[in-house]
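J.: dropping a prediction and its sequence here:
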Amino acid sequence: MSFQAKNSERVFNTVMTYLPQDFRGTLIRQQRDRSERNKQAEVDALINSGGSIRDRYALLWKQQMDRRRQLAQLGSATGVYKTLVKYLVGVPQVLLDFIKQINDDDGPMEEQRQRYGPPLYNLTSLVLFIRLFLSLSWGRFETRKLKGDELSALEQALNVYTSEFERFIKFLSEVFVNSPFFISAAEAGALEAGQNDDYKEISIPAGKIHEVSFMVDSLNSYIAWDFSLVQGKINLDIGFSVECMSPSGEKTLILPYRRYESDQGNFCTCIAGNYKLVWDNSYSTFFKKALRYKVDCIPPVVEPVQFMSEEEA
């Protein structure tokens, strides 16, 4: 695996640690894998058809710009990612801001280019001079052979270039591995916790229940939830269950009743109908429960992801 491919995979895996570890992350990973396979197939087809190095460079550059565009879409929650990012317990804003700005004119990557580009340009100039020397020497090989001191200078130049280039690549790898581009997913979650206004809070009196219903018309929709009780001196819990009422009036228990202090989950709908999330405090005689929750019903997303991949192909 190439240096660029290794770093691309490392960055992608780092980004994935910020995403919810459920179907959203899986869909984004599948979309990315399909996209990368399509890109590699384009490169292979170009090489097999006899494309020049210039043609290959142009294609690789175009593909890299496509990757940047996808990052911007994810960061701006547009395109196919508009549906994914709006999901319950969505992507931390700190990550969205980062991937929107990473390739800006004054963004992190441009700063790295300005800081570490000149040494690389010097190495490039050195190897170009070596190539020029070899070309001129080869052109005059029949009339004039290289002398011992010239061969020694050439060998020394090649050794310097090789060692310096390896040292630069190793150094740059360490820079990116240890760069403060990312804070940890845990830190991002902590920052996001105090800034998220999408949660609702409700007080459920003793002996009462609270219900949230979704009318679902499309199969393979996702219903997701995240809730917790605001705890006081005594740790409290609350009953929670999910059920579905079909258009014919048949009731199906989706998630059996159980008591929780907090919970986060989702499921894919297999029938159309009225889905009801129930928080049950009917068993409590004295204690009301302060519930903080967020729920969402997400329409099917597989088709938009596939459509985007087909366009890229």
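T.: That came through fine.

J.: alpha carbons only for contacts and neighbour counts from here, please
T.: Fine.

J.: how far off centre is stretch 1-15?
T.: A distance of 12 Å separates the centroid of the chain from that of stretch 1-15, by CA atoms, centre = their mean, to the nearest Å.

J.: stretch 296-305 too?
T.: Chain-centre distance of stretch 296-305: 17 Å, with CA atoms, centre = their mean.

J.: show the end-to-end separation of it, please.
T.: For stretch 296-305, the first-to-last residue distance is 20 Å (CA to CA, to the nearest Å).

J.: same thing with stretch 141-156?
T.: End-to-end span of stretch 141-156 (CA to CA): 20 Å.

J.: quick one: buried residues of it?
T.: Along stretch 141-156, these residues count as buried under the neighbour rule (16 or more other CA atoms under 10 Å): residue 154.

J.: and stretch 181-196, what's buried?
T.: Buried residues in stretch 181-196, counted by 16+ other CA under 10 Å: 185, 188, 189.

J.: quick one: the nearest residue to the first one once chain neighbours are set aside from residue 186, how far?
T.: Residue nearest to residue 185 in three dimensions, not counting chain neighbours: residue 18, with 5.1 Å by CA to CA, 6 or more residues apart in numbering. From residue 18 over to residue 186 the distance is 8 Å, taken as CA to CA.

J.: coming back round to it: from the buried residues of stretch 181-196, which land in helices?
T.: Within the buried residues of stretch 181-196, residues falling in helices by DSSP state H are 185, 188, 189.

J.: what is the burial count for the closest residue to the last one other than its chain neighbours?
T.: Spelled out, it's residue 189. Closest residue in space to residue 189, ignoring its immediate chain neighbours: residue 92 at 6.7 Å, by CA to CA, 6+ apart. Neighbourhood size, residue 92 [other CA atoms under 10 Å]: 20.

J.: with residue 166 instead?
T.: 12.

J.: look at it and give its secondary structure.
T.: Put simply, residue 166 is helix when judged by DSSP: H, G, I helix; E, B strand; the rest coil.

J.: let's bring in a second model and compare:
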Amino acid sequence: MASTNGLVPITRAFLSSFYDKHPFPSISPDVSRLTDELYNMFKHLRQGSSHLLPEGQRLLMQEAESKPPHKIDENMWKNREQIEEIMLLLESSHWPKTLQQQSTPEDVELAQVLRQLRDKFECALKVVESFQSKNSSNIFNTVMTYMPQDFRGTLIRQQRERSERNKQAEVDALVNSGGTIRDRYALLWKQQMERRKTLSQLGSATGVYKTLVKYLVGVPQVLLDFIRQINDDHGPMEEQRQRYGPPLYALTKLVLTIRLFLSFSWWRSENVKMQRNQISILEEAVQVYVSELERFLLFIGEVFANSPFFVTAEEAGALEGSKNDGYSETTVAAGKTHEVSLTVETVNSYIAWDFSILQGKLSTDIGFCVEHTDSSGRKTVSTIREVVYLIHISVHNCGSVLLPTNTAPASVFMSA
């Protein structure tokens, strides 16, 4: 069991400073260019048809024209889903009937291109699957590193293994009952959200893990804080989305547009044959998508694997403090109350106080509490409703009185 002494969960400010050292080289401009070219080709196909769109085509068009999801992992699932849908379209059994017959040299040539494109997407699918698997294992193994290495850790691992087997059985049942790729990925994303909920429940010792509360004695509180807040919408992971989301969003848009053009091309195949210049643009788009996706995943895979999850309180405080012009100092008379209002990015922000006592006082009780007021004016008292520190004074250098370093700064994590 790794020690968490003196550590606090990663803050967004610290993660931001870490990511400053790891900027992602710009995504290729060909991604947006090819997305636009494919979309214009789709619009040409769409305008040339007077038929009402089938529901599947209409939903696909709406999705391709919408903004990609904000969360990075949701984009990963979305890319996997589109890759599988495209691979299905590229199977010879799903080609237009005229193309399956390969009655012309042009059809033979196009068939060869389509097989090559499917091979490229198959490689891309393996890359995404590998990234997701490694990323999930890294997070879980990090959590387990700080768990007591006894039956408590074993119980957590067994629970996870049972849960994963049940989830896979659920997916298998859906597939065997005739579920579509879209149905399967809707289920997979639902299961991913369940994993997030389970991780949060472990941190707060609720839900599935409520029966284990009495066994969690000895699990570092900093670990429970970390796994409870790791997926907060406005927490540290939001820094990942701000830094590395845009290139991934562009790739999600491109793969959706590739599928949109292919799907409409097959739908209009009886009236419109794919032209040579369109085939060239499609080939280039697939090549750019696969190569840029692999480059992106290789980069963020290494960055995420080396990202810190815990930092010292001093490091976290120093970075948070660097956002301000300085510090505020005030004198509070005995028996008086002093109130300070601070603006924070989110609940669970790190707040520090540094107390010092006038010379001649041997001991003093200092009490304080924390309230969080949200945008609607609703107040929530911290789960630590009142914290009282008995500060022991030491004498140093000609009788001056200092606060021992192991009692400062005092810190409270606000929680709603």
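T.: Cool, the structure landed. Quantities reported herein were computed from a predicted structural model and do not represent experimental measurements.

J.: what do we get in the second structure for the residue nearest to residue 189 of the first structure?
T.: Structural alignment places residue 92 of the first structure opposite residue 220 in the second structure (criterion: TM-score structural alignment).

J.: do the same with residue 58 of the first structure
T.: Here residue 58 of the first structure is matched to residue 186 in the second structure, going by TM-score structural alignment.

J.: picking that back up, from residue 311 of the second structure, how far off is the match of residue 92 of the first structure?
T.: Distance of residue 220 of the second structure to residue 311 of the second structure, computed by CA to CA: 14 Å.

J.: ok so, going back, under the alignment, what does the residue nearest to residue 185 of the first structure map to in the second structure?
T.: Residue 18 of the first structure maps onto residue 146 in the second structure, by TM-score structural alignment.

J.: distance check, the equivalent of residue 241 of the second structure over in the first structure against residue 60 of the first structure.
T.: Mapped onto the first structure by TM-score structural alignment, residue 241 of the second structure lines up with residue 113. From residue 113 of the first structure over to residue 60 of the first structure the distance is 19 Å, taken as CA to CA.

J.: check the offset of the helix or strand hosting residue 136 of the first structure from the chain's centre.
T.: Under the criterion of DSSP states H and E, residue 136 of the first structure resides in helix 108-139. Remark: helix 108-139 of the first structure is offset 33 Å from the chain centroid, using CA atoms, centre = their mean.

J.: packing partners of that helix?
T.: Contacts defined by 3 or more CA pairs under 8 Å, 6 or more residues apart in numbering; DSSP states H and E place helix 108-139 of the first structure against helix 148-178.

J.: just checking the distance from the helix it packs on to the centre of its chain.
T.: Per CA atoms, centre = their mean, the displacement of helix 148-178 of the first structure from the mean C-alpha position of its chain is 34 Å.

J.: average offset of it relative to the second structure?
T.: When the second structure is overlaid, helix 148-178 of the first structure sits 1.5 Å from its aligned residues on average, using mean CA distance after the TM-score superposition for the first structure.

J.: does anything pack onto that helix? Which helices or strands?
T.: Applying 3+ CA pairs under 8 Å, 6+ apart, one finds that helix 148-178 of the first structure contacts helix 108-139.

J.: mean distance, the helix it packs on to its aligned residues in the second structure?
T.: Averaged out, helix 108-139 of the first structure is 2.5 Å away (mean CA distance after the TM-score superposition for the first structure).

J.: give me the angle between that helix and helix 148-178.
T.: 160 degrees (axes from the mean of the first three to the mean of the last three CA atoms, to 10 degrees).

J.: tell me the residues of the first structure aligned with the helix or strand harbouring residue 100 of the second structure.
T.: Counting by DSSP H and E, the element that carries residue 100 of the second structure is helix 97-101. Against the first structure, there is no aligned range for helix 97-101 of the second structure (TM-score structural alignment).

J.: what's the answer for stretch 155-169 of the second structure, then?
T.: Going by TM-score structural alignment, stretch 155-169 of the second structure sits over residues 27-41 in the first structure.

J.: work out the gap between the matching stretch and the centre of the chain.
T.: Put simply, stretch 27-41 of the first structure sits 13 Å off its chain's centre (CA atoms, centre = their mean).

J.: run through who's touching it.
T.: With contacts defined as CA atoms under 8 Å, 6 or more residues apart in numbering, stretch 27-41 of the first structure is touched by 63, 302, 305, 306, 309, 312, 313.

J.: adding distance to residue 13 of the first structure and neighbour count, write those residues out as CSV.
T.: Formatted as CSV, these follow (distance: CA to CA, whole Å; neighbours: other CA atoms under 10 Å):
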residue, distance to residue 13 of the first structure, neighbour count
63, 20, 19
302, 21, 13
305, 19, 20
306, 21, 17
309, 20, 18
312, 22, 14
313, 23, 14
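
J.: and those residues, which two are furthest apart?
T.: Greatest spatial distance among the contacts of stretch 27-41 of the first structure (CA to CA): 63 and 302, at 23.2 Å.

J.: measure how buried the closest residue to residue 292 of the first structure other than its chain neighbours is and give me the count.
T.: Using CA to CA, 6+ apart and skipping residues adjacent in sequence, the residue nearest residue 292 of the first structure is residue 201, 4.4 Å away. By the measure other CA under 10 Å, the count of residues near residue 201 of the first structure is 14.
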